[in-house]
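Student: Okay, sequence plus prediction incoming.
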Amino acid sequence: MPPQNDLCDCRVIHRDLVEAARTEALALAVLEDLSQTFKALGDVSRLKILWALEQREMCVCDLAALLGISESAVSHQLRLLRTMRLVRNRRDGTILYYRLDDDHVAALIRLALEHVAEG
């Protein structure tokens, strides 16, 4: 099979399409936030943590035992995920439990899994 060319065979600018896309474009700040969210999802350890938290809330010690990494490494990843509003925590006595921030995070993970499975 010959290599696929990603260019048009002719040079035509569809001004109406370009203008419509320009008016519907997302604000730069929104795009930057979205980019940071996907960047946070671009790490295998963070994805393992998110998948575990999609199933149930867990503390740092539980996540460290599950993933086979240090508690400080888990804590560091959770801090990043919390900053990105992908996880939240709650204190129960001396234990700090983590869970996904909301249903959007779970949906994002599940949609990405569906996309990969269809690959």
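Tutor: Sure, I can see it.
Student: C-alpha from now on. contacts and neighbour counts both.
Tutor: OK.
Student: What residues of the helix or strand harbouring residue 98 count as buried?
Tutor: Using DSSP states H and E, residue 98 sits in strand 95-100. Within strand 95-100, the residues scored as buried using 16 or more other CA atoms under 10 Å are 97, 98, 99, 100.
Student: then this one, side by side with the first:
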Amino acid sequence: MKVLKEKPTSNDDICEVTCTNPDIINQLQIIIQEDEILGMVDIFKALADPTRMKIAFMLDRAHELCVCDVAAVLGSSMATTSHHLRTLKTMNIASSRKEGKNVIYSLKDDHIRTLIQMTLEHQREKIDDEHK
């Protein structure tokens, strides 16, 4: 049986009393770098597309895949698949190398792999919590 959680009222999301901590505010204002934040947003934007997330997930699991294999798993055209892979490469999420007449893709580095794995773990925990 699925238990529905009550939706919070609008007052549950707002402080009833304004009290700020100037030390924390100043520290955060110093360490937040706009260009870093925008770069992180770009990574999440690239992975926000379901097809590109599937590709990243496949690359995480298989480590390396030819464009042909990715297209076959997705059931999509080589052109569409190449477009998505190129986007992931442009966003520094994937890298590619030529092997004979084929192009082989992989995830750019372990940071991306960790991001995908942690996101999946979070999603699975969320699903488990919903079934309790």
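Tutor: Sure, I can see it. The model shown is predicted, which means the values in this text are computed figures rather than measured ones.
Student: In structure 2, what range does the helix or strand just after the strand holding residue 98 of structure 1 match?
Tutor: With elements assigned by DSSP H and E, the helix or strand that comes after strand 95-100 of structure 1 is helix 103-118. Aligning helix 103-118 of structure 1 against structure 2 (TM-score structural alignment) gives residues 110-125.
Student: Next: stretch 37-49 of structure 1.
Tutor: The aligned range for stretch 37-49 of structure 1 is 43-55, by TM-score structural alignment.
Student: follow-up on the earlier one: by contact count, what packs against the strand holding residue 98 of structure 1?
Tutor: Using 3 or more CA pairs under 8 Å, 6 or more residues apart in numbering; DSSP states H and E as the contact test, the elements touching strand 95-100 of structure 1 are helix 44-55, strand 58-59, helix 60-67, strand 87-92.
Student: TSV for those, including mean neighbour count and distance to residue 1 of structure 1?
Tutor: Formatted as TSV, these follow (neighbours: other CA atoms under 10 Å; distance: least, CA to CA, whole Å):
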stretch	mean neighbour count	distance to residue 1 of structure 1
helix 44-55	17	34
strand 58-59	19	50
helix 60-67	16	43
strand 87-92	14	46
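Student: would JSON lines of those with distance to residue 18 of structure 1 be doable?
Tutor: As requested, those are arranged in JSON lines below (distance: least, CA to CA, whole Å):
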{"stretch": "helix 44-55", "distance to residue 18 of structure 1": "36"}
{"stretch": "strand 58-59", "distance to residue 18 of structure 1": "47"}
{"stretch": "helix 60-67", "distance to residue 18 of structure 1": "47"}
{"stretch": "strand 87-92", "distance to residue 18 of structure 1": "38"}
